[in-house]
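**Student:** Quick one: sequence plus predicted model below, questions after.
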Amino acid sequence: MDGDLFFTKEERENLLKLLIYNVGMNRTLEIIEEWKER
């Protein structure tokens, strides 16, 4: 089995951080939009 399909532990952690960061940014923008509408 070729190892190319698997991420190293470090790569997985970086992807997870990026995902959390992106979700956090989207949520923050939603909150700002909701706040503006009030």
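**Tutor:** Now that the structure is in, tell me what you want to look at.
**Student:** contacts and neighbour counts: CA atoms only from here.
**Tutor:** Will do.
**Student:** Near Met35, how many residues? Count them for me, please.
**Tutor:** Quick fix: residue 35 reads Trp, not Met. Other residues lying near Trp35 total 9 when counted by other C-alpha atoms under 10 Å.
**Student:** where does it fall, helix, sheet strand or coil?
**Tutor:** helix (DSSP: H, G, I helix; E, B strand; the rest coil).
**Student:** name the element Tyr21 belongs to?
**Tutor:** If you go by DSSP states H and E, Tyr21 is part of helix 9-37.
**Student:** er, Phe7 actually
**Tutor:** Applying DSSP H and E, one finds Phe7 in no helix or strand.
**Student:** And here is the other one:
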Amino acid sequence: MQLENQMSQLLLLLAVRKGENAWTMVLHQYKQFWILTLTM
């Protein structure tokens, strides 16, 4: 759970820094990350 928290915070920071355009990329990566964790 702690790793997930750190990941989401990092992605949030990146999204805020790069602007709203990065949000779509972040969400896409986050979705892929969750798919990976669920399939493992």
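**Tutor:** Happy to help now that I have it. Quantities reported herein were computed from a predicted structural model and do not represent experimental measurements.
**Student:** Overlay the chains and give the TM-score.
**Tutor:** The TM-score (TM-score structural alignment, normalised by the length of structure 1) is 0.52; 24 aligned residues with a C-alpha RMSD of 1.5 Å.
**Student:** related to what we said a few turns ago, the helix holding Tyr21 of structure 1 - contacts with which helices or strands?
**Tutor:** Based on contacts counted as 3 or more C-alpha pairs under 8 Å, 6 or more residues apart in numbering; DSSP states H and E, there is no element that helix 9-37 of structure 1 packs against.
**Student:** so how far is it from its chain's centroid?
**Tutor:** Relative to the chain's own centre, helix 9-37 of structure 1 is displaced by 5 Å; criterion: C-alpha atoms, centre = their mean, to the nearest Å.
**Student:** Tell me which residues of that helix come out buried.
**Tutor:** By 16 or more other C-alpha atoms under 10 Å, helix 9-37 of structure 1 has no buried positions at all.
**Student:** Now check structure 1 for the residue matching His28 of structure 2.
**Tutor:** Using TM-score structural alignment as the criterion, His28 of structure 2 maps onto Lys17 of structure 1.
**Student:** quick one: that match and Trp35 of structure 1, what's the gap?
**Tutor:** 26 Å (C-alpha to C-alpha, to the nearest Å).
**Student:** who's in contact with the residue nearest in space to the middle of structure 2?
**Tutor:** In structure 2, the residue lying closest to the centroid (C-alpha atoms, centre = their mean) is Tyr30, at 3.7 Å. Tyr30 of structure 2 is in contact with Ser8, counting by C-alpha atoms under 8 Å, 6 or more residues apart in numbering.
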